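Student: Please find the sequence and the predicted model below.
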Amino acid sequence: MNRAGTIALTALAPVSWGSTYAVTTEFLPPDRPLFTGLMRALPAGLVLLAVARTLPRGVWWGKAVALGALNIGAFFPLLFLSAYRLPGGMAAVFGSLGPLWVAGLAVLLLSEKPTVRTLLTGIAAALGVSLVVLRATAELDTIGVLAALASSASMAAGTVLTKRWGRPEGVGPLVMTGWQLTAGGLLIAPVAFLVEGAPPVLDGRAVAGYLYLALVNTAVAYWLWFRGIGRLTATSVTFLGPLSPLTAAVIGWAALGEALTPVQLLGMAIAFGATLLGQMRGSRRGSGGDTGDQKFSKTERIDRKDSMDLMDSAVRR
């Protein structure tokens, strides 16, 4: 698969995440954000572990827990907390700062020097998202702002460390996804039960919603996301993030009857343009190059091993 195909598949992850709001409001019990985060992460992680039948070894126990905490265990609760305390989609605006976080962390951890184009594109992405989701009546809340910044920084740090550490020899992104979702879900579980109490009673719609979130929105989406991190630069991957609020706005218009104003349409065009610009290759000297492409053949063999292992497991069962 060429680079464009890798970008397109990776982009399916934030597009899927953009459906979270509609599924949550239309299918799931209200006011249970931590339980929802738990149901997204832990069942998906356990399914992937059962399929892959591979556990971390040595230092990768600690690395898997650290990545699971950053990408899942801390990110989900902080994201939900900010969404509840910040009105008008302001949490999405802070989340759109992810490319700027990644650009800064990539300097320290990946030796990728950010270009002026990268910084300007990151600012444009945040501006576009703000035009799509912000409302004139939106007010700042200190705890909400701190939670939103922390959630964005957590995901950015997880993305950069995932790129820096890579994967153990012979381990593909499917296995890595299972490790991180399981670790993150186990970290969320005690917080969810402590804050929200016992799980709610679920009807058929809620079960269907949680199944979608766990399997499609989380297991498959995060597998594609971590796979993309292994093949592309961290900055390139994180610039796909604005597709999530854009997808949410389109679903709200198409499925929930929400109107789109001219200002929102302008913001969507700016954010989408920034996403496309963020996929353009930088110079090798200026940005560290697209290091994922240099290891493509090895990664492709590991991905094939993931797929063959998955099919072999299905046949045996």
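Tutor: That came in fine, so what should we check first? All figures in this text were calculated on a predicted structure; none of them were measured in a lab. Numbers count the residues shown, from 1 in each chain.
Student: use CA for all of it now, contacts and neighbours both
Tutor: Fine.
Student: can you tell me which helix or strand Thr137 belongs to?
Tutor: Here Thr137, judged by DSSP states H and E, is contained in no helix and no strand.
Student: Who are the contact partners of it?
Tutor: By CA atoms under 8 Å, 6 or more residues apart in numbering, the contact list for Thr137 reads Gly88.
Student: do the same with Glu258
Tutor: Glu258 makes contact with Gly252 under the criterion CA under 8 Å, 6+ apart.
Student: which non-adjacent residue is nearest Trp253?
Tutor: In space, and not counting its chain neighbours, Trp253 is closest to Ala259: 5.7 Å by CA to CA, 6 or more residues apart in numbering.
Student: and that neighbour, how many neighbours?
Tutor: Neighbour count of Ala259, defined by other CA atoms under 10 Å: 12.
Student: Okay, one more to line up with it:
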Amino acid sequence: MAPRNWFWIILLGAIWGCSFIFNAILIREIGPLWVTSLRVAIGALGCWSVMIVLRKPLPADPVLWFKLCALGVLAYAVPFALFPLAQANLASGVAAIVNALTPIMTVIVSHFWPGGERANRAKGAGIVLGFAGATILASPALSSGGQSELWAVGACLLATLCYAVSLNITRSFRSVEPTALAAIALTGATIVSTPLALVVEGIPVMARTETWLAVLAIGLLSTAFTFQVMYRVLPRVGATNFATTTFIAPISAIVLGVMLLGETVPPIQLLGMLVVFVGLLLIDGRLLAMRRKLAA
């Protein structure tokens, strides 16, 4: 990939790592469904503001609008609720580590997706290592009978599957202007998540200043800004390469979780993270490329 694409991937990964910290702050006062609803609603407002300022064109096909709204539910409404729900029982850094399985899920989905990228032996080995790492991450819960933590890891894994499927679907919308794609998809997620949050969790009450700051940051920075970049970079680098943003997210999430929230990550889960990263390197091809250079 070109250096400028790497710059955006690293920046996006770092910002999305911060979103796990914002989630941890938000669930202290509001439920996970409201975390999702407020995030996508503020993100949609930010994207529509960009649309107005830049005077970007909107698609005229109502069927396309419906498809983009449905994409928003799968790509945003569902996983954005699963992660804060899981973080009631998981540290931010651990949730971000599980999120690092997104490229592995993407390889699996892409292999079976019509016209998708086929997995080779190296990617197959990376998939095996990735799920081995996920098992190590869940091992504290398995050994202590912590069903809530084990369920939380499963919820994060389901979120990564949503991301993997949506990344492959997004490739079919290359002709849609990126700002319009993000605005419409986030609007669809808002339309579905807000009534559900009202019914299940009632009217949210946010009394703390840090809650308001976190909800604005996760909506404007982690959603509106990053999605403007994402839909421009994704067609250039492909779904699998783009999913490597999850290399960066756990690092920023762990560092900020320890510094700001006083969280701890057990050594066994750090080992799980290392195994996941080795699997990612195999999938990305960099580990084998380094080996060939050393051999040469």
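Tutor: Thanks, I have it. Worth saying up front: this structure is predicted, and the values here are computed from it rather than measured.
Student: Quick check: TM-score for this pair?
Tutor: Here the superposed chains carry a TM-score of 0.78, computed using TM-score structural alignment, normalised by the length of structure 2; 276 aligned residues with a CA RMSD of 3.2 Å.
Student: was I right about the residue nearest to Trp253 of structure 1 contacting Val250?
Tutor: No: using CA atoms under 8 Å, Ala259 of structure 1 makes no contact with Val250, being 9.6 Å away.
Student: What residue in structure 2 is paired with Leu232 of structure 1?
Tutor: Counting by TM-score structural alignment, Leu232 of structure 1 corresponds to Val237 in structure 2.
Student: how near is the aligned partner of Leu55 of structure 1 in structure 2 to Leu288 of structure 2?
Tutor: By TM-score structural alignment, Leu55 of structure 1 lines up with Leu58 in structure 2. Relative to Leu288 of structure 2, Leu58 of structure 2 is positioned 44 Å away (CA to CA, to the nearest Å).
Student: With the flanking residues excluded, which residue is spatially nearest to Lys68 of structure 2?
Tutor: Residue 68 of structure 2: Leu, not Lys. Using CA to CA, 6+ apart, the nearest residue to Leu68 of structure 2 is Ala185, at 5.0 Å.
Student: Give me the aligned partner of the one you found over in structure 1.
Tutor: By TM-score structural alignment, Ala185 of structure 2 lines up with Gln180.
Student: Quick check: its match touching Ala44?
Tutor: No: Gln180 of structure 1 is not in contact with Ala44 according to CA under 8 Å; the separation is 10.2 Å.
Student: So which residues of the stretch 51-200 of structure 1 form helices?
Tutor: Taking DSSP state H, counting those that start in this stretch to define them, one finds helices in the stretch 51-200 of structure 1 at 60-68, 75-85, 90-95, 98-109, 116-133, 142-165, 173-196.
Student: one step back: which residues touch the nearest residue to the match of Leu55 of structure 1 once chain neighbours are set aside?
Tutor: Using CA to CA, 6+ apart and skipping the chain neighbours, the partner closest in space to Leu58 of structure 2 is Ala180 (6.1 Å). Neighbouring residues of Ala180 of structure 2 by CA under 8 Å, 6+ apart: Cys47, Trp48, Met51, Lys56, Pro57, Leu58, Pro59.
Student: Can you list which of those are found in strands?
Tutor: Using DSSP state E, no member of the contacts of Ala180 of structure 2 falls in strands.
Student: which of those are buried?
Tutor: Among the contacts of Ala180 of structure 2, those classed as buried by 16 or more other CA atoms under 10 Å are Cys47, Trp48, Met51.
Student: now these as CSV including distance to Ile218 of structure 2?
Tutor: Below are the buried ones among the contacts of Ala180 of structure 2 laid out as CSV (distance: CA to CA, whole Å):
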residue, distance to Ile218 of structure 2
Cys47, 14
Trp48, 16
Met51, 20
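Student: Which one of those residues is nearest to Ala217 of structure 2?
Tutor: The closest of the buried ones among the contacts of Ala180 of structure 2 to Ala217 of structure 2 turns out to be Cys47 (CA to CA; 14.2 Å).
Student: Give me the distance between that closest one and Gln228 of structure 2.
Tutor: For Cys47 of structure 2 relative to Gln228 of structure 2 (CA to CA), the value is 8 Å.
Student: Ok, Leu101 of structure 2 next?
Tutor: Applying CA to CA, one obtains 23 Å for the distance of Leu101 of structure 2 from Gln228 of structure 2.
Student: How about Ala164 of structure 2?
Tutor: Distance, Ala164 of structure 2 to Gln228 of structure 2, using CA to CA: 19 Å.
Student: Counting neighbours, go ahead and name the busier of those two.
Tutor: Just comparing Ala164 of structure 2 and Gln228: by other CA under 10 Å the higher neighbour count belongs to Ala164, 25 against 19.
Student: My guess is Ser252 of structure 2 contacts Ser19. True?
Tutor: No: judged on CA under 8 Å, Ser252 of structure 2 makes no contact with Ser19 at a distance of 9.7 Å.
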